[in-house]
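>>> Here is the input, now give the coordinates:
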Amino acid sequence: MGVMNNRDNNKSTGTQSLTVGEVAEILGVTVRTLHHWDQIGLASPSERTWSDYRLYTATDLARLQRIAVYRELDMSLAEIAALLDDPDTDPVASLTAQKERILEKVSRLADLERGVDRMIEAHRSGVLLTTEQQREIFGDGWDPDWTRQAHEKWGHTAQWSEYAERGAHRTPEQWAALQGAMADLEGRLGAAVRDGVLPGSETADALVDEHREVLSNFFTLSVSMQVCLGRMYEASAGTGADFAEHYESVAPGLTAWLRQAIDARARALGVDPDAAEWG
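Model (predicted):
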């Protein structure tokens, strides 16, 4: 009866008291949140029924709405309490400081958005360079469509994701440095073939280790995966992804020599080339 009288009286003045559940629904917060704010003295209901049931007045609701707004601004409960109750707190100064924090956060989120956009584009295209930059870095023989073809073939793999995510943060200068390292390595691989270096020799092993290390700039490459790559290189002639043609242009016989050298190095490291798997 006390509840009915209390609520009915407020209805007559247009200020009907609200239960904690009704206020929670209006503000879009949980009942538990309202109980917490009550417990710490931030916002307590002004009325109680005879059975000690919480009832919020219109004045209570107005305070709660201000609290909810400040929470949307990421202000701490202590800051909100000071802003609402401390007479020495300058609301303008407090809100101005909060605005500055918000602007800093907006700037960070804008940077994050640009980073996500680069990641999306990197996953789609593989190389975030203009056609002119690609040809300048990779040479006139470079076909920008190769990255599209690679995405169609390997875009679903974890290695492509790793390659794309690393590439999204690589500058043109870093791409150029990496391409220079690849070209230098390939030149020494070609020289090894021409000089008759034997697969399994100390020199060949060092070159194979460096080959794996350089390619690991694109994605993590295990010894077993390197074996798979070596065999793919040798089998790639005429497939549209002609790694063999590229290596043969460096030095005739390099494709077979590299596969043999990789297999020999794998055996020395305890990996059976015939049982090697990707991943």
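>>> going forward, measure contacts and count neighbours with C-alpha atoms only.
OK.
>>> quick check, distance from the helix or strand where Ala62 lies to the centre of its chain.
According to DSSP states H and E, Ala62 maps onto helix 58-72. Offset of helix 58-72 from its chain centre (C-alpha atoms, centre = their mean, to the nearest Å): 36 Å.
>>> That helix: which residues count as buried?
When neighbours are counted by 16 or more other C-alpha atoms under 10 Å, the buried residues of helix 58-72 are found to be Asp60, Leu61, Arg63, Leu64, Ile67, Ala68, Tyr70.
>>> Rebuild those as CSV, extending it with distance to Gln39.
Converted to CSV, those look like this (distance: C-alpha to C-alpha, whole Å):
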residue, distance to Gln39
Asp60, 15
Leu61, 16
Arg63, 16
Leu64, 14
Ile67, 15
Ala68, 17
Tyr70, 19
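>>> of all the residues you listed, which comes closest to Gly21?
Distance to Gly21, by C-alpha to C-alpha, is smallest for Leu61 among these, at 12.4 Å.
>>> ok, and the closest non-adjacent residue to the closest one?
Leaving aside its sequence neighbours, Leu61 sits nearest to Val23 (C-alpha to C-alpha, 6 or more residues apart in numbering; 7.3 Å).
>>> for Arg194, same thing?
Using C-alpha to C-alpha, 6+ apart and skipping residues adjacent in sequence, the residue nearest Arg194 is Ala251, 7.4 Å away.
>>> Leu207 now?
Nearest to Leu207 is Leu189, by C-alpha to C-alpha, 6+ apart, at 7.0 Å.
>>> now Arg231
The shortest distance from Arg231 to any non-neighbouring residue, by C-alpha to C-alpha, 6+ apart, is to Arg259 (5.9 Å).
>>> From Asp85, how far off is the one you found?
In this view, Arg259 and Asp85 are 76 Å apart by C-alpha to C-alpha, to the nearest Å.
>>> out of the two, which sits in the busier spot?
Remark: of Arg259 and Asp85, Arg259 carries more neighbours, 22 against 10, as counted by other C-alpha atoms under 10 Å.
>>> For Glu234, see how far away that one is.
7 Å.
>>> ok, now Leu129?
Leu129 is 29 Å from Glu234, where distance means C-alpha to C-alpha.
>>> same check, this time on Asp242
To Glu234, Asp242 is 9 Å away according to C-alpha to C-alpha.
>>> can you pull out the helices in the stretch 1-150 of the chain?
According to DSSP state H, counting those that start in this stretch, the stretch 1-150 of the chain carries its helices in the segments 2-13, 20-27, 31-39, 58-72, 77-85, 91-125, 131-138, 145-154.
>>> Okay, and Gln159 sits in which element?
Using DSSP H and E, Gln159 sits within helix 158-168.
>>> Please give the structure of this sequence too, so both can be compared:
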Amino acid sequence: MRVSGGLVYRVDPHATSGRTVSGMNDGYTVGTVAELAGVSVRTLHYYDQVGLAKPSSRNAAGYRLYTDADLVVLRRVVFYRELGLDLGDIADILANPDVTDEDHLRRQRELIEQRISRCHAMLTVIDQELAARAAGIALTPQQRRDVFGGDRLLEHVDDARREWGDTPEFVQRQQRTARYTEQDWMRLRTELATINQELAAAMARGLPATDPIAMDLAERLRQHTHHWFHDCDYETHRGLAEHYRVNRRSGRNYDDMAPGLSQYVHDAIIANCQRANPPDIDRMRNGSASQMRPPGAAGTGVSGQVSRLADGQQI
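Sure thing, here's the model as predicted:
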């Protein structure tokens, strides 16, 4: 917007043209004001017709000119219009004799702050939609709120995409979840929450992580990831257990359910992997399985992120 204050633009040396000379002004022509204000001549004529901003002077040739005082009024009209007020509201504001110049400026500043806030909110919505699309979550914003209970899901999606976006597991996860409906997400979220609650209950009962009940629950966790997100063999699941143990956010999410639960889940998964495939696990521990991914490899990290994405308690 180019109109400001008393509009002290020095753009032409000829006073008779309706422009300024050395600080003295005989007025501004409609064309000049349209250029400086960033509005059309037609708009200025309309503001004149409805009485919002009228040129109050004339030059020797009889052309109507805007004075500095007229430009102050026009500036207010243009500002308020730019901020979304309709012309009727603007007319009411300008007609109030008790409103000072400072009042207008304060009101305009408040309106600008409100617009900035709305723009930030719009940016947030756009970022959330981009994150959801990148994660393969084909739900409406309202459905995502219904399923995941807020926006924290998308924060974890961004983390996972930045860290593991090039891995086969992440690609497979995107391909699968892109087809999921709201009912699918509700089902998998409920399923995982149930498993985690049963793990917390087993720990509360004093069952060791090596108990068959705890190991069976760990196996259900593995099968859940394998079914809903991506292939999850015992090697990958063992890495997921390490993720729960060493990743502060994942561990905290489990421990928020029950103090010590992250370590318990880790131990139950390790015990289940040993039960299912002890020779491979022993070789991994001895560092002799050079063809196998080590704990914390790319696929492992995705598993940890995916588990947090699906679990309502952990997001």
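>>> returning to that earlier point: which bit of the second structure covers the helix holding Ala62 of the first structure?
Using TM-score structural alignment, helix 58-72 of the first structure lines up with nothing in the second structure.
>>> follow-up on the earlier one: Asp242 and Glu234 of the first structure: which is more packed in?
Set Asp242 of the first structure next to Glu234 and count neighbours by other C-alpha under 10 Å: Glu234 wins out with 20 against 15.
>>> ok, now which ones touch the aligned partner of the more buried one in the second structure?
Aligning on TM-score structural alignment places Glu234 of the first structure opposite Arg245 in the second structure. Taking C-alpha atoms under 8 Å, 6 or more residues apart in numbering, we find Arg245 of the second structure in contact with Gly251, Ser262, Gln263, His266.
>>> which position in the first structure aligns with the first one?
Pointing back at Gly251 of the second structure there. Counting by TM-score structural alignment, Gly251 of the second structure lines up with Ala244 in the first structure.
>>> buried sites along whatever helix or strand its match lives in?
Secondary-structure element containing Ala244 of the first structure, defined by DSSP H and E: helix 243-250. For helix 243-250 of the first structure, the neighbour count (16+ other C-alpha under 10 Å) marks Phe243, Ala244, Glu245, Tyr247, Val250 as buried.
>>> Just give me the neighbour total for the residue nearest to Arg148 of the first structure when sequence neighbours are not counted.
Leaving aside its chain neighbours, Arg148 of the first structure sits nearest to Ser125 (6.1 Å; criterion: C-alpha to C-alpha, 6+ apart). Counted by other C-alpha under 10 Å, the residues lying close to Ser125 of the first structure total 21.
>>> Kindly report the same for Ser57 of the second structure.
By other C-alpha under 10 Å, neighbour count at Ser57 of the second structure equals 16.
>>> Would you agree it is in contact with Asp68?
No - at 10.4 Å, Ser57 of the second structure does not count as touching Asp68 under the criterion of C-alpha atoms under 8 Å.
>>> The residue in the first structure that Ala268 of the second structure lines up against: which element?
Aligned counterpart of Ala268 of the second structure in the first structure: Ala261 (TM-score structural alignment). Using DSSP H and E, Ala261 of the first structure maps to helix 254-268.
>>> and the angle for that helix with helix 243-250?
Here helix 254-268 of the first structure runs at an angle of 110 degrees relative to helix 243-250 (axes from the mean of the first three to the mean of the last three C-alpha atoms, to 10 degrees).
>>> quick one: helix 254-268 of the first structure to the second structure mean distance?
Superposed on the second structure, helix 254-268 of the first structure shows a mean distance to its aligned partners of 1.1 Å (mean C-alpha distance after the TM-score superposition for the first structure).
>>> residues in contact with that helix?
Here helix 254-268 of the first structure makes contact (C-alpha under 8 Å, 6+ apart) with 189-190, 193, 198-200, 204-205, 208, 223-224, 226-227, 230-231, 233-234, 244, 247-248, 272-273.
>>> List the buried residues of it.
By neighbour count on 16+ other C-alpha under 10 Å, the buried set for helix 254-268 of the first structure is 254-266.
>>> same thing with stretch 142-162 of the second structure?
Neighbour-count burial for stretch 142-162 of the second structure [16+ other C-alpha under 10 Å]: Gln143, Arg144, Val147, Phe148, Leu153, Leu154, His156, Val157, Asp158, Ala160, Arg161.
>>> Show the end-to-end separation of it, please.
Distance across stretch 142-162 of the second structure, first residue to last, is 25 Å (C-alpha to C-alpha).
>>> try stretch 140-158 of the first structure
End-to-end distance of stretch 140-158 of the first structure (C-alpha to C-alpha): 30 Å.
>>> Isn't Arg81 of the second structure up against Asp89?
No - counting by C-alpha under 8 Å, Arg81 of the second structure does not reach Asp89; the two are 9.6 Å apart.
>>> in the second structure, which residue is closest to the centre?
Centroid-nearest residue in the second structure: Thr124, 3.2 Å away (criterion: C-alpha atoms, centre = their mean).
>>> Kindly state which residue of the first structure is aligned to that residue.
By TM-score structural alignment, Thr124 of the second structure lines up with nothing at all.
>>> distance of Thr124 of the second structure from Ala131 of the second structure?
Per C-alpha to C-alpha, Thr124 of the second structure is found 10 Å from Ala131 of the second structure.
>>> same deal with Val125 of the second structure?
Relative to Ala131 of the second structure, Val125 of the second structure is positioned 10 Å away (criterion: C-alpha to C-alpha).
>>> again, but for Arg249 of the second structure
When distance is defined by C-alpha to C-alpha, Arg249 of the second structure is 20 Å away from Ala131 of the second structure.
>>> ok, now Gly149 of the second structure?
Distance, Gly149 of the second structure to Ala131 of the second structure, using C-alpha to C-alpha: 16 Å.
>>> Next: Tyr264 of the second structure.
From Tyr264 of the second structure over to Ala131 of the second structure the distance is 32 Å, taken as C-alpha to C-alpha.
>>> one step back: TSV for the buried residues of helix 254-268 of the first structure, including distance to Ala158 of the first structure?
Output for those, formatted as TSV (distance: C-alpha to C-alpha, whole Å):
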residue	distance to Ala158 of the first structure
Leu254	29
Thr255	26
Ala256	28
Trp257	29
Leu258	25
Arg259	24
Gln260	27
Ala261	26
Ile262	23
Asp263	24
Ala264	27
Arg265	25
Ala266	23
